[in-house]
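J.: Could you work out the structure for the sequence below:
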Amino acid sequence: MAASSDTASRPTALVTGASSGIGLAFAERLAADGYDLVLVARDRGRLDALAARLVADRGVRADVLVADLSDPVRRRAVEQRLADPGEAAPVDLLINNAGYATPGDFVDTPPEVLTANLEVNVGAVLALTRAALPGMQRRGAGAIVNVSSVAGFLPGRGSVYGAGKAYVTTLSQSLAGSAAQHGVRVMALCPGFTRTEFHERLGQERPGPAWLWFDADRVVDDALADLARGRVLSIPGAVYKGIYVASRIVPMGLVRKLAAATGRGRG
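T.: Modelled structure (predicted):
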């Protein structure tokens, strides 16, 4: 744990997958905006270093919660922090960012790896949203951002990643209306290609031209702006908004053929 004094007036955000990529960008931006933080990931070293830096640079409180979200038992501590914080401050903003991708086709991926993928991309989002939402609704305020992907709008080629992200987007849209009646916002963030460690960890080169790639800071800026506007779906960038619109209009059979031809959807 790392902390500063005078935390009573500051809101608290919990960010999963906070040690890198979009999660790291969320943590840095929210600290700059005056949020105290609960940082969740598997890598304690990275989390401790991030917490210490945010405390020193921003003067906020930054607590570290190490958890493997692919394991329902190990993620219970995160659920507990959201549902019943005890003497700690309640979480005002939940960023469900942690994600899991695999490089191979479905039939080439071991069942246990597919299960871990499902638990992180779907199970953890469901469990943490369920843990956070009742308290937010009782307090009449709060927000949940579930990080999905443009991949959820398009059929992948032999991959479960897009299927999981489609679930996250649909879940967020399904919950948004009822949550809003209690003063709580729920939004799905659906970025396209983002400059993170994602493809490096899969051993893949970054596909597509450079103009398709956004910095994580840009994605976070757009997401928080859309959240403030009350939007249920945030798609950073005109090109990806166009892809979303096209996916609603173009016949799905043609979309599947294009996905197969380009190899989109690995991971």
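
J.: CA atoms for contacts and neighbours, from now on please.
T.: Noted.

J.: which helices and strands sit right next to the helix ranked longest in the chain?
T.: Looking across the chain with DSSP state H, the single longest helix is helix 161-180. Judged by 3 or more Cα pairs under 8 Å, 6 or more residues apart in numbering; DSSP states H and E, helix 161-180 is in contact with helix 124-139, strand 142-147, strand 184-189.

J.: For residue 196, give me its contacts.
T.: Each residue near residue 196 by Cα atoms under 8 Å, 6 or more residues apart in numbering is listed here: 20-22, 215-216.

J.: Check the gap between the residue nearest to residue 194 when sequence neighbours are not counted and residue 163 for me.
T.: Once flanking residues are discounted, residue 194 sits nearest to residue 214: 4.8 Å by Cα to Cα, 6 or more residues apart in numbering. According to Cα to Cα, to the nearest Å, residue 214 stands 23 Å off from residue 163.

J.: can you pull the contacts of residue 12?
T.: Applying Cα under 8 Å, 6+ apart, we find residue 12 in contact with 35-38, 89-93.

J.: got the residue ranges for the helices in the protein?
T.: 21-32, 44-58, 76-83, 111-118, 124-139, 161-180, 198-202, 216-228, 238-249, 252-262.

J.: Mind checking these for the one nearest to residue 190?
T.: Closest approach to residue 190 among the helices of the chain (Cα to Cα): helix 161-180, 7.8 Å.

J.: How far away from the center of its chain is the closest one?
T.: Relative to its chain's centre, helix 161-180 lies at 12 Å (Cα atoms, centre = their mean, to the nearest Å).

J.: what's that helix in contact with?
T.: 100-102, 117-118, 121-122, 125, 133, 137, 146-149, 151-156, 185-190, 232-233, 265-267.

J.: Before we compare anything, build this one as well:
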Amino acid sequence: MTTDFTGTTALITGASSGLGAAFASGFARRGADVVLVARREGRLRERAERIEHEHGVRATPIALDLARPDAHTALRAAVDERGIRVQTLVNNAGFGVKGAFVDADPARIAAMVQLNVASVVAITREFLPDLVRDGRGALVNIASTAAYQPCPDMAVYGATKSFVLSFTEALAYETRASSLRVLALSPGATSTEFFDVVGTRDAAVGSFQTPEQVVALTLHRLDKRRPPASVVSGRANALTSTLVRFMPRRLALATSGRVLAEQAR
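T.: Coordinates of the predicted model:
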């Protein structure tokens, strides 16, 4: 059965393009008002106007740098000032860095951990009580297929996504007595600006999916009365992620390192 989100509001981070924009359209198509959060105000306003025109819902842009340590409180204040109550939260904002850790820019690494981990935790804690109380929406945290094994040359990025996966699966269990649906989504290579930020498509493993394909799978899983705590997007990605779990850790590490090295050739 297709879930109707009419009468609810979905807040999506990283919503100016890529997966975030696709999630905003996906929830709007299901009747939800949407709050679009990202740094690029112009892009957000354009996206919000398009969603309102195409789907007839309210779309509210909030320009905010989510890598700020106080981003969660600033976001809550911005939402409250507008009289908005959030029933669905999609923590999509994040970025990756490719290259040996020893050569990485410390400030860039710190910003990635702040955005990919600390901000996800703080924003989730800020809104989760409301989500659980209402129970009509969902919490979706974006992990990655990189979460399932160590990722040489993307060591910190892979570790941040492993955190998101573990964190979200634990929250799904903790909130199991409520009607809130909690899901960790692990996309593989997706045609977004992610690889522009990384600086190369060599970080991609496997064939690319579109953001719309990833969002369609997510919404299909959320249509279930009791969705799984986590889902991997793409059949080949799901198979690989399952196989990795049965590998000795040492073999999984060597395989991951070899695959990423081959992609860079």
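
J.: what's the TM-score here?
T.: Once superposed, the chains reach a TM-score of 0.89 (TM-score structural alignment, normalised by the length of structure 2), with 255 aligned residues with a Cα RMSD of 2.1 Å.

J.: State the distance from the residue nearest to residue 231 of structure 2 when sequence neighbours are not counted to residue 16 of structure 2.
T.: In this structure, residue 231 of structure 2 finds its nearest non-sequential neighbour in residue 185, 5.3 Å apart by Cα to Cα, 6+ apart. Counting by Cα to Cα, the separation of residue 185 of structure 2 from residue 16 of structure 2 is 19 Å.

J.: again with residue 55 of structure 2
T.: From residue 55 of structure 2 to residue 16 of structure 2 the distance is 17 Å (Cα to Cα).

J.: Now do the longest helix of structure 1 against helix 124-139: the angle between them, please.
T.: Orientation check (axes from the mean of the first three to the mean of the last three Cα atoms, to 10 degrees): helix 161-180 of structure 1 against helix 124-139 gives 10 degrees.

J.: How about residues contacting stretch 85-101 of structure 1?
T.: Contacts of stretch 85-101 of structure 1 (Cα under 8 Å, 6+ apart): 11-18, 22-23, 41, 82, 84, 116-117, 120-121, 125, 128-129, 132, 136, 141-147, 161, 202, 267.

J.: Touching, the residue nearest to residue 231 of structure 2 and residue 234? I think so.
T.: No: Residue 185 of structure 2 is beyond contact range of residue 234, at 11.1 Å (criterion: Cα atoms under 8 Å).

J.: Looking at the two, which has the bigger crowd around it?
T.: residue 185 (25 against 19; other Cα atoms under 10 Å).

J.: and the alignment partner in structure 1 of the more buried one, what is it in contact with?
T.: Using TM-score structural alignment as the criterion, the counterpart of residue 185 of structure 2 in structure 1 is residue 189. Residues near residue 189 of structure 1 by Cα under 8 Å, 6+ apart: 145-149, 169, 223, 233-235.

J.: Now the counterpart of residue 61 of structure 1 in structure 2. Nearest residue, chain neighbours left out?
T.: Aligned by TM-score structural alignment, residue 61 of structure 1 pairs with residue 58 of structure 2. With sequence-adjacent residues excluded and distances taken as Cα to Cα, 6+ apart, residue 58 of structure 2 is closest to residue 33, at 4.8 Å.

J.: hmm, back to that, neighbour count and distance to residue 75 of structure 1 for the contacts of residue 189 of structure 1 - can I get that in JSON lines?
T.: Shown next, in JSON lines, are the contacts of residue 189 of structure 1 (neighbours: other Cα atoms under 10 Å; distance: Cα to Cα, whole Å):
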{"residue": "145", "neighbour count": "25", "distance to residue 75 of structure 1": "18"}
{"residue": "146", "neighbour count": "25", "distance to residue 75 of structure 1": "17"}
{"residue": "147", "neighbour count": "25", "distance to residue 75 of structure 1": "18"}
{"residue": "148", "neighbour count": "32", "distance to residue 75 of structure 1": "19"}
{"residue": "149", "neighbour count": "23", "distance to residue 75 of structure 1": "23"}
{"residue": "169", "neighbour count": "23", "distance to residue 75 of structure 1": "21"}
{"residue": "223", "neighbour count": "25", "distance to residue 75 of structure 1": "25"}
{"residue": "233", "neighbour count": "22", "distance to residue 75 of structure 1": "26"}
{"residue": "234", "neighbour count": "24", "distance to residue 75 of structure 1": "27"}
{"residue": "235", "neighbour count": "23", "distance to residue 75 of structure 1": "28"}
